[in-house]
Every structure is written in C-alpha cells, then in structure tokens.
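Participant: take this sequence and fold it.
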Amino acid sequence: MPRPFTRLPEPWAFVRHFSPNWFAMTMGTGVLALVLARLPWTLPGQLALAEALWWFGVALFATFGLLFLARLLLHRDTLWPMLLHPVQSMFLGAIPMGLAMLIGGLVQFGPAHWGAEAYRVAHGLWWLDAAMALASALLVPYLMFTRQQHALEKMTAVWLLPIVAPEVAAGAAGGLVPHLDPAAARAMLALGFVLWGLSLALAFSLITLVLLRLALHKLPDTDFAATSWLPLGPLATGCLGLLTLGQDAPAAFAGTALAGAAELAPGLALVGGLALWGAGLWWLVTAVLFTRHYIRDNMAFNLGWWGFTFPLGVFALATFELGRLTELRFFVLIGLVLSVQLAAIWLLVLQRTLRGAWHGELFQAPCLAGPSAPAHGVLRAD
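Facilitator: Just a heads-up that it's a prediction; the model follows:
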C-alpha cells in the first residue's frame, strides 16, 4: 500500500487546509442511516447496519470537528480567507446540517442503549444545532451582501447551503418533539415552524435565481455537477419537515389556545407536503438529466460529489413519510428505488473520498491557494 499523504500541498495540510466541505460527508452518511432505518419493512441485519452507519457518521463528525477547530485555533490567519471565499463560506451550513442528521439518528437508535437520556441529550444538541443553523443563515448572506464578490453567471445552487440549515433543523425537531414534555415540545415546535418558514421562503427565492442563471448561462462546468441536485434538498426537507411538524402539532398544543388550529395542522401539512414533493419530483428528474449530460463530459471527482447524496436521501425519507400517511404504495415503490440509488451513490463517493484522503489530494483549500485559485473553489481529486 502506498504511503499516506504523499500529495499534500504542504506539511500538516490536513489541518491548515481542512475545509467545511468535509461535513457534507456526515450529511450523506447520516441520511443514509435514517433511510435504512425507516424502510417500510425490516430485513435481517438492517437496523444493525443503519446504526453502524450512524456511528460512522458520529465518528466522522467528531473527527471533522476537531480538525476544523484545530485549523481555527492554530491557523487563525485562514479564517477570513475562508469567510470571504464565495464558495467555501457556503459550506459552513453543512456543519449544522450534518449535526441534525446525527440528532435524528440519536432519536432513532439512542433509546435502545440509553433510554430517555438519549432524548434529553438530543434535546440539548438540537438547540445547539438551531443556533448554528441560524448563524450560518445570517452570517454568510451578510458577507455575500457586504464583502464577497459574486456574479450571476458564476452563481450555482451552492448558495442554498447556508440558508437551508434552519430547515434541516426544523425537520430534526419534528422527530424529537413527541418525546419531550409539553412545555419543551411546544417551544421546539413553534421554533421549528419559524425555522421552516424562514428557510423555505429564502430557498424558493434562490431556486428562482438558479433557474434564471441556467436559462441565461446554461449548465456550469463539470466541477459543479453535484450542485444540480442541491435545489432538491430544500424541497425535500421542506416536505418532510412540514409533514412531521404538522403531525406533532395536535398533541403539543392540546389544551392551549392553539388547540383548534393545531387540529387542522396534519391535514394542511399533508396537502402542503404533497405540493412540495411534486416540486421536488420535477427537480429530481431534471437533476438526473443534468447528471447524464455531465457524465458524457467525463466529470472529475471532488468533494462536491457528496451533494449527490443528501438531497436524494431526504427526498427518499419524505417519500416514505408520504407513503405512510397516504397509504399509497406508489410512494413506497418510489422510495425504494430512491433508497437503492442512494446506497449505490454513497458507496461510490465514499470509495473515491477515502482514496483521495489517503493520498492527501483532497486537503487543498481553494481559499488558501492564492489569487490565481479558481473562483469556484472546488476541491479536486482527479
């Protein structure tokens, strides 16, 4: 086996050049674990495999968190270049989104090991996640408006990453609310709806700009192939979050002044979820067609390929939830197809990522590459 880190741009580059792009790996791994756990039937070893993937995601998040913290503490001069970079800064939203997936796994797998304590830990982590999600949704756009340089022809759907994080946190709240006491449940549910509305409204605005950019300037180059899937993320997360929050509302607000409105929430959420799922289906088909176009152009691997996994996984989760609520086999069958596709893509991207990390070629932060670095800031591993 060849020696590791033979292609690092400098010694200890895996610390100085560690970028938030890596947290997209925890997003894709965490969502695959949840999809496996929520398949409409249980196969031998299925839940064990799902839990193992969740633990793998936990280990990844802890490792990435330590490396990112080490970069900020030991190389503080790299903070502003990262924040001012027009692409690298967007991936700050991947940190709370990765944590939200792990919180969902803790709710799913934790009680079997730690009982009710798992819900208490998940509750505390959720408030941390919501705070980080709001910070990314406020800080990064502010820097876009005041310090960063952008142009419509260079725009991609990566702009969605920081403002979708609150929506992902809202979806995580939907799974946790039923396990909390009434006061905590109401507070989390109310904030969950606020985060959902804040994020989805901005996401629709950005998706509109993405469509305009595609019409005027056509597809971005192959380095941005995976960004074609990113608009599916807020549509799928919006669907799933609305469904789960709506189902939680009657019990959470029972006996309060909002009890009457809460009784209507499940039905309204189902109607809204179906509408968002339809919008997501259009984008799913479009993204598949875009990807076929990119494959013909021999797209090279980069960390952005993890963008193929998370939107697809959340759409699969939303599809299974619609199947459960509507009792229509149509959704179950589509969810199974999406799940198989997700597992295949995850295995491919994981293999390429591990190979690139072993050689060290993925540890090259574009924001530190000097003025000649490409503006898009993709980490390549050809």
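Participant: could you use CA atoms for every contact and neighbour count after this?
Facilitator: Noted.
Participant: chain center to stretch 13-22, what's the gap?
Facilitator: Between the centre of stretch 13-22 and the centre of its chain there are 19 Å (Cα atoms, centre = their mean, to the nearest Å).
Participant: can you get me the start-to-end distance on it?
Facilitator: End-to-end distance of stretch 13-22 (Cα to Cα, to the nearest Å): 14 Å.
Participant: scan this structure for its longest helix.
Facilitator: Secondary structure of the chain read by DSSP state H shows that its longest helix is helix 259-296.
Participant: want to put them side by side, so please do this one too:
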Amino acid sequence: MERNLTDSHNPFSRESRAFARNSSTPSFTYHNADQTPDQFPVDEKRPERALLGSQGNSAASSIAGGKEGHGDVENGHGHGDDLDIFDPSRPKFGLRKRLHHFTWAWFTLPMSTGGLSLLIFAQPHQFPGLRQIGLFVYIVNLILFTVLTCTMLARFFLHHGDFYRSLSHPREGFFFPTYFLSVATIITSTQRYAIPANDTALIWAIQTAFWGYVVVTLILAVGQYSFVFAKHSFGLQTMMPTWILPIFPIMLSGTIAAVISDTQPDIAAIPIVVAGMSCQGLGLFVAIMMYAHMVGRLMSAGLPHREHRPGLFMNVGPPAFTALAFIGMANGLPDNFDRDMDGFIDVNLIRTFAIIGAIFLWALSLWWFFIAVIAVVSSPPKYFHLGWWAMVFPNTGFILATISIANEFGNDAVKWVTTGMSICLFAMYCFVLFHHIRAVIVQDIMYPGRDEDVEDH
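Facilitator: The predicted model follows:
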C-alpha cells in the first residue's frame, strides 16, 4: 500500500530521491483512477503506461531505484533504467530470479480451490458424481498447497533475507495470512471429504487441528497488527481491503467450528462452538472497523486504480462467512442444549436468532458485492494480478451463506438461484485460473515490479 508521493507527510525515500536526481522523467503516484492520464508523461509508442498511471510509474521507479532491494535489473542484465516492465519484448528471466518474486499472495490459489471444493459439497441440488468431483478438487488443492509451500521455502533458501522482507513489506506482508486461510479450507474440506462419521481417532484429530488453528491464528492476528502499528504508517487514501486479511484467519475459526461441531461428541461440541463464536465475533468487529476506513478512503480518494479493483471483493467475505458460521454453529449445538435447564434459552431460540443475524450480515455482503462488481465493470483491469482471486474466495462464502439461509427456510427457488450463482463462480474460477497460468508463462507475474513485493498503489 504505497503512500501518496504528493503528500507532504510522506516524503520521498532515500532511494526515490536518488532515482529522481538521475532521471529526466519524474515519477508520480495517484490513488484515484478517475484522475486524467494527462498528469503523467505519455510515451506515444506505449500509451498503456499513461493508462496505468501509478502502477506503471511507481513500479518502474521501484525497479530502477532498487527500492525493494532486490537488484534484479542491476545484477548482470544491464538494462537499468531502460527496463519497461510493461513492454512485451522485455527480457525474460530464469527460474531462480523469478522465485525472488514468488509472493505470499500465491496462496490465494489454494484458498480459492479449497473454497470451491466446499461449495461443491454444499450444493443443494446434487447429481451422481458431483461429490466425486468435489473430492477430486479437494485432492488437487492438497497438491497445490504442498507445491506452493515447497516453492515458497525454495525462495527463502535461494534468496536469504526474503523471509523477513516478505513479512515486513507494506504490501506483500498483508498477504501472509492467505497461507492460513488455505489451511482453514483444508481443515474444513478434510472434515467434509475425509472424516468418516464413526472414526473416533480422526474426529479427535480434526478437533486437535481446530484448537491448534485457533491458537496460531490468534497469535497471527495480534502479532501482525502489532507489527503494522509499530513499523508502518499508512495514509487513509492508501487504504486497501488487504488490511482486513490479518484478522481473516482467526475469523474463519468460526467457519471451521460450524463444519466440525455437529460431528463432535456433545462434551466437545459446546466448547468448539463457544470458541468459534468468540473468534468469529473478533474477526467481524475488526473487519467492521476496517470497513469504516475503507468507506472513508472511497469517499475521500475515490476507487482504487483499475488494476486493483478486484480486491474490493475481499469486503464481501467477513459478513458472508460470519452469516455462514452463525447458522452452522447453531445447528452444531446438541439438540438437547439448554444453558440453564429452564427452557428459556434453548437451542431452538439460539437457532432462530442465528438465522436473523445471518440475514442481516448477508445483506451487508450483498451491498459490498455490488459495489465491487460496479467498480470492476466500470474499469476492468488490464494486467493480471494475484488479487484477482478475490473475485472467487470471498464470493464462495457469500454463496455458501445464501445456501445455508435457503436451507433453513426450505425455499427451493432460492436454492436454484444458488445453483446458478455456483455455476457463475465456477466460471470465474476457470477465468482467473486461465489468466493466472498465462501470466506465469508470459512472465506477467513472478517478474520484477509485477508482483505484490512492490508498492504500486
């Protein structure tokens, strides 16, 4: 999340000043996509650089000035300031150098794939073989997660110091929680596809995984935000939905609890539901505080640049997953649950309020969904970014919440609507996956200045 370089409270860094002295073309940044390209130098041979605005200029200056300390251009390629990262004929790099730009945002891929497997399992209209397809997607997701984890480890072994830089970077660092979001989808998918109802050992194993996940993600939520508060200083105009990500993993503890609680013994189910509700509440309220900043940023600085507008779909996730968790955890309580044994606050009353709260939150997700759709459609991104996966995973939670509400009311018409929504989401998954693979092949990502390890908005 790059600071506005025209802000008097955010002066140029030492590297940027050095670059400015050695360049005849100044570097500018803007945060409102509605600003005219006339404010930026236009290369008539490459007009897309003017259209990119902040991304083109800021990313290019980061490369030329060695802003990120990567030295990709300087170390033996001889292109220096002449490298245009948006030029189709730009030099191609080898795997080792490209691994230097393999960021935490890659885990948005298994995160979305795991969400897809859960959505397949939850479909209200099943047909023979659909569960087998979901199982296949689940297995593919396990393979993807393993491969990406090994690749990330390879990056850290080949490029010493990258681990700390990746966590402390003002943009890439916010994608670190996507690793744990991928773990959350693996835990829930494992419960759906791999845990038999009568296997006591595996039931206890999934319960252990839940409690371990709660502890680790609580440490992450407190630790990462404490680090951000101490080490970074962001202006309101730079606010992006990725600021919500550190609280997202602990929030999904509620979703995990909603999935596993009804398979646990009664003595274990109640603590799981209470812990899940606590984590869900923590995540939702922190997200709501972030929403206040997000709306303030949109009101004062306008929409993000077109290349990063798909990230607005992240705002759909917190209320949607909370609505899903409310209904799931209420249904996961033992049928004979009665807190005071007086018939006043019993499981039926809790389930009623869970449905009411879920509908309230579902409406908030719907609002954010349409805000994001209008923003993206009005100015579609031109270049692939891993943030495109935000158009998949948060919307998976939205559809799952819709399915849960439809199931509670037994409304068949809404169930068919969710089937159509699921088909659209699968099409979006294929669309993003195609562009993801293409971007890797043509080196539009894993390339200097084109990934989340550079501040370009």
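Participant: TM-score for this pair?
Facilitator: Laid over one another, the chains give 0.87 as their TM-score (TM-score structural alignment, normalised by the length of structure 1), with 367 aligned residues with a Cα RMSD of 2.7 Å.
Participant: returning to that earlier point: counting by contacts, list what the longest helix of structure 1 packs against.
Facilitator: Secondary-structure packing of helix 259-296 of structure 1 (3 or more Cα pairs under 8 Å, 6 or more residues apart in numbering; DSSP states H and E): helix 232-252, helix 310-326.
Participant: mean neighbour count for the ones you listed - can I get that in JSON lines?
Facilitator: Listed next are these as JSON lines, based on neighbours: other Cα atoms under 10 Å:
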{"stretch": "helix 232-252", "mean neighbour count": "27"}
{"stretch": "helix 310-326", "mean neighbour count": "24"}
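Participant: JSON lines for these, including distance to residue 270 of structure 1?
Facilitator: Shown next, in JSON lines, are these (distance: least, Cα to Cα, whole Å):
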{"stretch": "helix 232-252", "distance to residue 270 of structure 1": "6"}
{"stretch": "helix 310-326", "distance to residue 270 of structure 1": "8"}
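Participant: nearest to residue 296 of structure 1, of these?
Facilitator: Across these, residue 296 of structure 1 has its closest neighbour in helix 310-326 (21.4 Å, Cα to Cα).
Participant: how about the helix or strand following the closest one: buried residues?
Facilitator: Tracing the chain past helix 310-326 of structure 1, the next element assigned as helix or strand by DSSP states H and E is helix 329-359. Neighbour counts over helix 329-359 of structure 1 (16 or more other Cα atoms under 10 Å) mark 331-332, 335-336, 338-339, 342-343, 345-346, 349-350, 352-353, 356-359 as buried.
Participant: re the thing from before, quick check: buried residues in the longest helix of structure 1?
Facilitator: Neighbour-count burial for helix 259-296 of structure 1 [16+ other Cα under 10 Å]: 259, 262-263, 265-266, 268-270, 272-274, 276-277, 280-281, 283-284, 287, 290-291, 294.
Participant: quick one: which of the helices and strands packed on helix 259-296 of structure 1 is nearest residue 199 of structure 1?
Facilitator: The minimum distance between residue 199 of structure 1 and these falls on helix 232-252, with 8.1 Å, by Cα to Cα.
Participant: what helices or strands is that closest one leaning on?
Facilitator: Judged by 3+ Cα pairs under 8 Å, 6+ apart, helix 232-252 of structure 1 is in contact with helix 160-176, helix 182-217, helix 259-296, helix 310-326.
Participant: which part of structure 2 matches the second one?
Facilitator: What that stands for is helix 182-217 of structure 1. The counterpart of helix 182-217 of structure 1 in structure 2, using TM-score structural alignment, spans residues 266-301.
Participant: now that stretch on structure 1. Mean distance?
Facilitator: Superposed on structure 1, stretch 266-301 of structure 2 shows a mean distance to its aligned partners of 1.1 Å (mean Cα distance after the TM-score superposition for structure 1).
Participant: swap in stretch 204-221 of structure 2?
Facilitator: Counting by mean Cα distance after the TM-score superposition for structure 1, stretch 204-221 of structure 2 comes out at 2.5 Å.
Participant: show me what that stretch is in contact with.
Facilitator: 177, 180, 184, 187, 191, 246-247, 249-250, 253, 256-257, 260, 264, 279 (Cα atoms under 8 Å, 6 or more residues apart in numbering).
Participant: so residue 86 of structure 1: helix, strand or coil?
Facilitator: coil (DSSP: H, G, I helix; E, B strand; the rest coil).
Participant: burial count for it?
Facilitator: Residue 86 of structure 1: 24 surrounding residues under other Cα atoms under 10 Å.
Participant: try residue 148 of structure 2
Facilitator: Neighbours around residue 148 of structure 2, by other Cα under 10 Å: 18.
Participant: what's the counterpart of it in structure 1?
Facilitator: Alignment note (TM-score structural alignment): residue 148 of structure 2 maps to residue 64 of structure 1.
Participant: now do residue 455 of structure 2
Facilitator: Alignment note (TM-score structural alignment): residue 455 of structure 2 maps to residue 374 of structure 1.
Participant: how close does the closest residue to its match other than its chain neighbours get to residue 145 of structure 1?
Facilitator: Closest residue in space to residue 374 of structure 1, ignoring its immediate chain neighbours: residue 366 at 7.4 Å, by Cα to Cα, 6 or more residues apart in numbering. Look at residue 366 of structure 1 and residue 145 of structure 1: by Cα to Cα, they are 21 Å apart.
Participant: how about residue 301 of structure 1?
Facilitator: With Cα to Cα as the criterion, residue 301 of structure 1 and residue 145 of structure 1 are 31 Å apart.
Participant: can you check residue 374 of structure 1 too?
Facilitator: Distance, residue 374 of structure 1 to residue 145 of structure 1, using Cα to Cα: 21 Å.
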